[in-house]
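**Student:** Quick one: sequence and predicted model below, then my questions.
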Amino acid sequence: MSAQVQYSEFGGPEVLSFVEVPMPSAPSDGVVVETRAIGVNPIDSMLRSGARSSAPLRSPRVPGADAAGVVVAVGADVDDWVVGDEVVVQNGHSTYATHIVAPASRLVRKPAGVGWDEAAAIGVPASTAYQALRTLGVEVGSVVLIHAGSGAVGQAAIQFARNWGATVIATGGERNQARMGELGAIPVEYGPGLLQNIRAAAPGPIDVVLDAAGTDEALEASFALVSDRSHIGTVVVGARAAELGIQAWSGGNPLPLTPEELRLRAESYAVTLELIELGDFEVEIGARYPLTAAAEAQRASMSGEHRGKIILHPSA
């Protein structure tokens, strides 16, 4: 048998239930992956609560977009994958499960030197950060301001920008200053005088801003520092992007990602996995929960009590 977490109504974490279901079979162009680790993202809770709009609930829905595991069944038309391959599921869906079905085209090979938790953690955060920074044109010599630099997206963005030869200033809370510094950013604490503190950390011009905080304080500081708002991007307040005149990717943005943005997000998986294996990219795991405790994991995700990525373990 297989098992999954599902919900049949919008609401708090208590609407999630752990149920046994029949083992899925592989479609002709896809595979079945037995999960080893599953990533928890804030969007999972937003969709479950109804805070982020989605299709009407006409049948039980399984949360999740990120997972890594082992191929256990292969469709008749699949040539590139075999049973036993260790993979990361790219842009997955319904991943809060012991077994998931995925198109063969959305699998990325997991390097032997990358752990299951790290492999499952990179999906949404790393692909978002990678695509946003590429779209903003970050390159060698760029000066980049990242708001909420200690979150999963922020930590990924700091590391990509530093690997590409950029100078990074990152904002965050007091307890996260050391972590942002460890990753190579110049840390600046939230609070009174944010704009002046950023200017003190980067007396020269700032080229681009990636906002993963969405606060008025962060946005106002960004507008004061970067006159061309097309060089400011957000991944959290997309619904306000047109009004503010900034770029946005997901985060409530009514406009879908462009084909080029989707290509960049897909490209990020192999790039990130290689960097992890080389020791040039770190994934901070904040907490681990058994799949049966998915409700507790989502509560922790929304409370912000853990820094770093929250992971579900199907076998725990």
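**Tutor:** Yep, that arrived.

**Student:** only C-alpha atoms for contact and neighbour calcs from this point on.
**Tutor:** Noted.

**Student:** ok, L257 - contacts?
**Tutor:** W249, S250 (Cα atoms under 8 Å, 6 or more residues apart in numbering).

**Student:** Also T128?
**Tutor:** With Cα under 8 Å, 6+ apart, T128 has these contacts: V153, V235, W249, R265.

**Student:** Just to check, the second one is in contact with V209?
**Tutor:** No - between V235 and V209 there is no contact under Cα atoms under 8 Å: 11.1 Å.

**Student:** So which of the contacts of T128 wins on neighbours?
**Tutor:** Neighbour tally across these (other Cα atoms under 10 Å): the maximum, 26 neighbours, falls on V153.

**Student:** Need the three-state assignment for A297.
**Tutor:** Three-state assignment for A297 (DSSP: H, G, I helix; E, B strand; the rest coil): helix.

**Student:** so what's it closest to, chain neighbours aside?
**Tutor:** Of all residues not flanking A297 in the chain, Y289 sits nearest, at 6.3 Å (Cα to Cα, 6 or more residues apart in numbering).

**Student:** Check A270 too.
**Tutor:** V108 (6.8 Å).

**Student:** Please apply the same query to N163.
**Tutor:** D280 (7.9 Å).

**Student:** Just to be sure, that neighbour is in a strand?
**Tutor:** No - counting by three-state DSSP, D280 is not found in a strand; it is coil.

**Student:** And here is the other one:
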Amino acid sequence: MKAISYRAYGGPEVLEFGELPEPKVGPDSVLIKVRAAAVNPVDWKAQAGYLDGMLQAVFPVVPGWDVSGVVVGLGADTPEFEIGDEVIGYVREDFLSRGTFAEYVAAPVRTLARKPANLTFEQAAGIPLAGLTAYQALRAAGTGEGDTVLVHAAAGGVGTMAVQLAKHLGARVIGTAGERNHDYLRSLGAEPVTYGDGLAGRVRALAPEGVDVVLDLVGGGTIHTSPEVTAPGARLISIADPDVAALGGRLLWVRPDTADLTALSHLAEQGVLTVEVAEVFPLEKTADAQRLSAEGHTRGKIVVTV
């Protein structure tokens, strides 16, 4: 099969486009013909070796965890799916090797859900990792009706999901973003604020009593502004900064979960959750897609098609 892979840690320059063996399908897995795979910052961070203390790399590594595609093969015990089913998945294992930037991926059924019927494969590929991260973060924070939620990096892939899901839960949402994305955030129902110096004052001007939930989706010390902007008893979640624990919050590492992913698929079909695709690249141009992702200024999702 055609695939993107790397044989040593590094940047986009270590990616190779070529032939690899088609993956074998375990008893509780299905074989997916990949139609699209979303690019996430964790892809190039893992590729650079930043997660080496957590996830062992078994070279050659095919990067990518997000996928949308069609079931073309069944494991020995996979009654959940049939040949021809259109699916989405957050296909993460506890090591780096068999990713989704390839013609085929063998995916455990626990990582999959049915693709939203109203979305293209490109749009649907943007849901799993970003959607699950936002969904599980909001749940971990106990977000509900009447909460005021501050979402850092609200115009990014995870941020846009978090804004829409928080609004669906009945929360008020304040989102940090560059000014060029403020109108976009307003269209999603958030109140935008510019990040950078003076952020705490801008947030307090919108929420004088403080916010109830902080979602840090960017890291870089952002979580340390929380004591200046939160109400008593506020809940802090970060997906990028372990320092959140010292502030009484939680570091969240998103998990594959069929029930959660199915819920997101249903929300997409109901029009509650939308996916903005920023740019689409063919498989052989995955290195260019990574470079764009690493710039950190993209609104929505970057997607590779197969």
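**Tutor:** Nice, thanks for sending it over. Worth saying up front: this structure is predicted, and the values here are computed from it rather than measured.

**Student:** returning to what we had before: burial check on the corresponding residue of structure 2 for the residue nearest to N163 of structure 1, number of neighbours?
**Tutor:** By TM-score structural alignment, D280 of structure 1 lines up with V272 in structure 2. Applying other Cα under 10 Å, we find 14 other residues in the vicinity of V272 of structure 2.

**Student:** re earlier: just say helix, strand or coil for the residue nearest to A297 of structure 1.
**Tutor:** Assignment for Y289 of structure 1 (three-state DSSP): strand.

**Student:** List the contacts of it.
**Tutor:** Under the criterion of Cα under 8 Å, 6+ apart, the neighbours of Y289 of structure 1 are A297, I310, I311, L312, H313, A316.

**Student:** what about 7 Å?
**Tutor:** A297, I311, L312, H313 (Cα atoms under 7 Å, 6 or more residues apart in numbering).

**Student:** Ok, Q131 of structure 1 next?
**Tutor:** Applying Cα under 7 Å, 6+ apart, the residues near Q131 of structure 1 are E261, L264, R265.

**Student:** try it again with 10 Å
**Tutor:** By Cα atoms under 10 Å, 6 or more residues apart in numbering, the contact set of Q131 of structure 1 is G137, A157, W249, E260, E261, L262, R263, L264, R265, A266, E267, S268.

**Student:** Could you provide the contacts of T128 of structure 1 in a markdown table, with additional columns for distance to I276 of structure 1?
**Tutor:** Below are those laid out as a markdown table (distance: Cα to Cα, whole Å):
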| residue | distance to I276 of structure 1 |
| --- | --- |
| V153 | 16 |
| V235 | 23 |
| W249 | 25 |
| R265 | 17 |
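
**Student:** Return the residue of structure 1 aligned against A190 of structure 2.
**Tutor:** So A190 of structure 2 corresponds to A185, using TM-score structural alignment.

**Student:** What range does stretch 282-290 of structure 2 cover in structure 1?
**Tutor:** Residue span in structure 1 matched to stretch 282-290 of structure 2, by TM-score structural alignment: 290-298.

**Student:** the residue most distant from the middle of structure 1, which is it?
**Tutor:** Distance from the C-alpha centroid of structure 1, by Cα atoms, centre = their mean, peaks at A76 (31.9 Å).

**Student:** can you tell me how far that one sits from G30 of structure 1?
**Tutor:** Distance, A76 of structure 1 to G30 of structure 1, using Cα to Cα, to the nearest Å: 8 Å.

**Student:** And for L47 of structure 1?
**Tutor:** The gap separating L47 of structure 1 from G30 of structure 1 is 26 Å, by Cα to Cα.

**Student:** go on, Q247 of structure 1?
**Tutor:** Relative to G30 of structure 1, and taking Cα to Cα, Q247 of structure 1 is found at 35 Å.

**Student:** what does P42 of structure 1 give?
**Tutor:** 27 Å.

**Student:** Comparing these two, which residue is more hemmed in?
**Tutor:** With neighbours defined as other Cα under 10 Å, P42 of structure 1 and G30 compare such that G30 has more, 22 against 16.

**Student:** pretty sure that one is in contact with V89, am I right?
**Tutor:** No - applying Cα atoms under 10 Å, one finds G30 of structure 1 not in contact with V89, separated by 11.5 Å.

**Student:** so what sits against both of those two?
**Tutor:** Joint contacts of G30 of structure 1 and V89 (Cα under 10 Å, 6+ apart) are V101, A102, P103, A104, S105, R106, L107.

**Student:** could you dump those residues to a markdown table with secondary structure, distance to A241 of structure 1 and neighbour count?
**Tutor:** Listed next are those as a markdown table, based on DSSP: H, G, I helix; E, B strand; the rest coil; distance: Cα to Cα, whole Å; neighbours: other Cα atoms under 10 Å:
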| residue | secondary structure | distance to A241 of structure 1 | neighbour count |
| --- | --- | --- | --- |
| V101 | strand | 35 | 23 |
| A102 | strand | 33 | 23 |
| P103 | strand | 33 | 18 |
| A104 | helix | 35 | 23 |
| S105 | helix | 32 | 14 |
| R106 | helix | 30 | 14 |
| L107 | strand | 32 | 24 |
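
**Student:** closest to A224 of structure 1 among these?
**Tutor:** Among the shared contacts of G30 and V89 of structure 1, R106 lies closest to A224 of structure 1 (Cα to Cα), at 40.8 Å.

**Student:** Now for V108 of structure 1: which residues touch it?
**Tutor:** V108 of structure 1 neighbours (Cα under 10 Å, 6+ apart): A68, E86, V87, V88, V89, Q90, A266, E267, Y269, A270, L273.

**Student:** And L247 of structure 2, by the same measure?
**Tutor:** L247 of structure 2 sits next to I223, H224, S226, P227, R235, L236 when contact means Cα under 10 Å, 6+ apart.

**Student:** neighbours of the nearest residue to P60 of structure 2 once chain neighbours are set aside, just the number please.
**Tutor:** Using Cα to Cα, 6+ apart and skipping the chain neighbours, the partner closest in space to P60 of structure 2 is R7 (4.6 Å). Residues lying near R7 of structure 2 (other Cα under 10 Å) number 15.

**Student:** R7 of structure 2 -> structure 1?
**Tutor:** Using TM-score structural alignment, R7 of structure 2 pairs with S8 in structure 1.

**Student:** check contacts around V306 of structure 2.
**Tutor:** 2-3, 33-37, 69, 100-104, 281-284.

**Student:** re earlier: what's the overlap in contacts for V235 and V209 of structure 1?
**Tutor:** Taking Cα under 10 Å, 6+ apart as the contact rule, V235 of structure 1 and V209 both touch A132.
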